[in-house]
Structure formats: structure tokens, C-alpha cells
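*Asks:* no sequence for this one, just the structure:
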């Protein structure tokens, strides 16, 4: 009976030895990847090397803090920032969206951040009334002629008449 147990014990020892040989080089490589790792960094979860901690950005192999301006927050991935609602990005700052009269906040952190009310159009930083000629009606891009009239310049005319 003792003779039958011995091979099983040897197999277990061989299995343990094999697992140790496989695991030890992985640990050695993980330590090698961390060598030369800058402050505010951590070893990558997958693959070799390192990556900056949340709130830091890699520049020239070092991790520098991300400067989040007033009225902004760190983005979900932690490698940049976004402006709060009601503000838009302007280079490295967040500026308040100035909604003109006859306009409304559009909820965008880029572009002007506002749109004009129905019946108004954007003109520089203002919303001006759309001038609708006779025999026309408002549409999303300004105005359009009512059938059977056709657009001719800034008027609506019957086809074949000047």
C-alpha cells in the first residue's frame, strides 16, 4: 500500500515545483517593469510598464498633476478635465456661457453653448429676429415660401411673375 502512495506524492511535488517555476519569473518581470517608475505612477494592470495615477498626466516619462481650472472637474478616466454645466472650454480655462436675449442654454461645453429661440437667428453673439416676407412662414433654418410661391432673393413670388 505504501508503494502506491509514493507516486502520487511525487506527482504533487512535481506539480508544486512546476507552479513555482512558472510563477517566479512572472514576479521577477513585474518588479522589473516597476524599475524606473516615477512618483505618482503604478504598474500597469495588463502588459508591462507603468501608467500615471488618476489626476496625473505623463510628460517626458514623469507624472505631472493635471491642473483643473475653476468651474471644471476631472474627467471620468482621470487623464484630463471637463467644464461644469453652464461653462465652456476656452484654451486652459472654463468661461461662463453668456446667453443672449432671445436665446437659451444649449448644454454644450464646446462652441458658444447657446442657441437662439424659435423665430430668431444667430448673428455674432446675439439672437436677431428672422424677417419673414409676405407669403412665407418660419422654418428651422429661417423661413420658406408657402406653396405655390417660390423664393426669389428675400421675397416669395408666384412662379413666372417678377
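*Replies:* Sure thing, it's come through. Computed from a predicted structure; not experimentally measured.
*Asks:* from here on, just use CA atoms for contacts and neighbour counts.
*Replies:* OK.
*Asks:* quick one: what helix or strand has residue 144 in it?
*Replies:* strand 142-145 (DSSP states H and E).
*Asks:* whoops, residue 14 was the one
*Replies:* helix 2-34.
*Asks:* what's that helix packed up against?
*Replies:* When contacts are defined as 3 or more Cα pairs under 8 Å, 6 or more residues apart in numbering; DSSP states H and E, helix 2-34 sits against strand 41-43.
*Asks:* helices or strands up against the strand it packs on?
*Replies:* Counting by 3+ Cα pairs under 8 Å, 6+ apart, the packing neighbours recorded for strand 41-43 are helix 2-34, strand 50-52.
*Asks:* I'd like those laid out as TSV, including distance to residue 114.
*Replies:* Shown next, in TSV, are these (distance: least, Cα to Cα, whole Å):
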stretch	distance to residue 114
helix 2-34	48
strand 50-52	36
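*Asks:* below is structure B, check it against A:
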């Protein structure tokens, strides 16, 4: 009997505590807010933003819209407008340009290049050249077999026993294997005794245990 009495009291206290907790939790939710679907806490209603445990109405400037992001100002500028001092000002797109994917800035159309004063001027492509997005300074590059010289493309003079090489920025060509560059020409490599061509194919090195000295391969001392 006593046991049942204490059990009843415990159940009553538990129910009362749960009821009071529910009231406290409900009171903790500010105006213009709602409880989260999962877990504890609350979120502001749409059109409101949390600040100092309150939900304040979001003031949306002209040319903006409510943002779904939980953090930040609660609004974003429309495509074609850019935020400046809590306003959304239109992006000025100069002639021969277009809005980029972000909608907050612009890019010059192909064949045009941006200047320091934010204009898009036509790229002057020289003869034997072509438009290139990889060339940020000029906007153009030379055809294969030509190299840049000032504002023109001059033909690369490839000597005998050489081939065009885009990796050789100074000359534009490289000697064939077994030849070395000498005074803008390719000279055949004469291998001394106990030597072989190195990994590049344009020079030589000594076989082990020989060491290179001038144009010969000498045996290392102590071997």
C-alpha cells in the first residue's frame, strides 16, 4: 500500500515537472519563431532573422529577395545587381561585355580585353597569331612555328637536326637526340671513350666508375 502511494507521488511529480518544462520551453521561443522539428531550440519564421535571442523582421532593400540561408543578412541581391552598403545597385556592363555567372560582375566578350579604366577594347591580333584566353597580357598567342616579338609573330628559324619545341621559350626549337646547341645551330655530339648520352640526349656523361673532366672520362682514383 505504502509502495503504491510513493509510486503515485513520483508519477505526479514527474508529470508536473514535464508540464512545467513544456511551459518553460514554450516561453523560451520568441515572437515570430517556431520550435525546430528535430532536437531542441527554435528557428525564426520566414522573413525574420535571429538577433539577441529575438526574431527581427528582415528589411529587404530594392532589387533584393529573401535568402534561404540561415546566416547572414537574410537577403541577397537579384542577378545583375551587387551589394554596396546594404543596397543592391545595378552592375554597369560596358560595351562588348556580359554579366558572368555570378551576376555580380562582368567579363569582356571573346576578342576583347579589359582595360584599367574598365572598358573592353578589341584585341589586335597580329598576322600568324590567334586569340588566346591563356595570354592575360596581350589576349593572343602565335601560331605554331612562330614566336612573340614585341607586338608581332615572327617565324622560328629551325636549324638542321632540330625540331620545333613549345617548351623552349628562348629559341622555340630543340636539337635532336645526339646533337647539342652551339651558336644557334645543332652540332653532333662526339662521345669520348667510356661515355654515353645523358637523359636529355643533348649532352653526355661518363660511365661508372669514370668521372668527366673537360672532354674526357677519367677513372676515379682509388678504384
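*Replies:* Received it, and whenever you're ready, just let me know what you need. Please read these numbers as outputs of a predicted model, since none were measured by experiment.
*Asks:* about what we covered before: tell me the first helix or strand C-terminal of the strand holding residue 144 of the first structure.
*Replies:* Toward the C-terminal end, the helix or strand that comes next after strand 142-145 of the first structure (DSSP H and E) is strand 150-152.
*Asks:* read off where that next one ends up in the second structure.
*Replies:* Counting by TM-score structural alignment, strand 150-152 of the first structure falls onto residues 180-182 of the second structure.
*Asks:* average gap between that stretch and the first structure?
*Replies:* Using mean Cα distance after the TM-score superposition for the first structure, stretch 180-182 of the second structure ends up 1.5 Å from its aligned counterpart in the first structure, as a mean over the superposed pairs.
*Asks:* for that stretch, buried residues please.
*Replies:* By 16 or more other Cα atoms under 10 Å, the buried positions in stretch 180-182 of the second structure come out as 180-181.
*Asks:* what of stretch 147-162 of the first structure?
*Replies:* In stretch 147-162 of the first structure, counting by 16+ other Cα under 10 Å, buried: 150-151, 156-157.
*Asks:* which residues are contacting that stretch?
*Replies:* By Cα atoms under 8 Å, 6 or more residues apart in numbering, the list of residues contacting stretch 147-162 of the first structure from outside reads 133-136, 144-145.
*Asks:* same question, stretch 68-88 of the first structure
*Replies:* Contacts with stretch 68-88 of the first structure, where a contact means Cα under 8 Å, 6+ apart, come from 54-57, 66, 89, 92-97, 105, 107-113.
*Asks:* give me the buried subset of those residues.
*Replies:* Buried, going by 16+ other Cα under 10 Å: 54-57, 66, 89, 93-97, 105, 107-109, 112-113, out of the contacts of stretch 68-88 of the first structure.
*Asks:* quick one: contacts for residue 114 of the second structure?
*Replies:* Counting by Cα under 8 Å, 6+ apart, the residues that residue 114 of the second structure touches are 107-108, 120-121.
*Asks:* strands - which of the residues you listed land there?
*Replies:* The strands, defined by DSSP state E, take in 107-108, 120-121 from the contacts of residue 114 of the second structure.
*Asks:* and stretch 128-141 of the first structure, which residues are buried?
*Replies:* By neighbour count on 16+ other Cα under 10 Å, the buried set for stretch 128-141 of the first structure is 128, 132, 135-136, 138.
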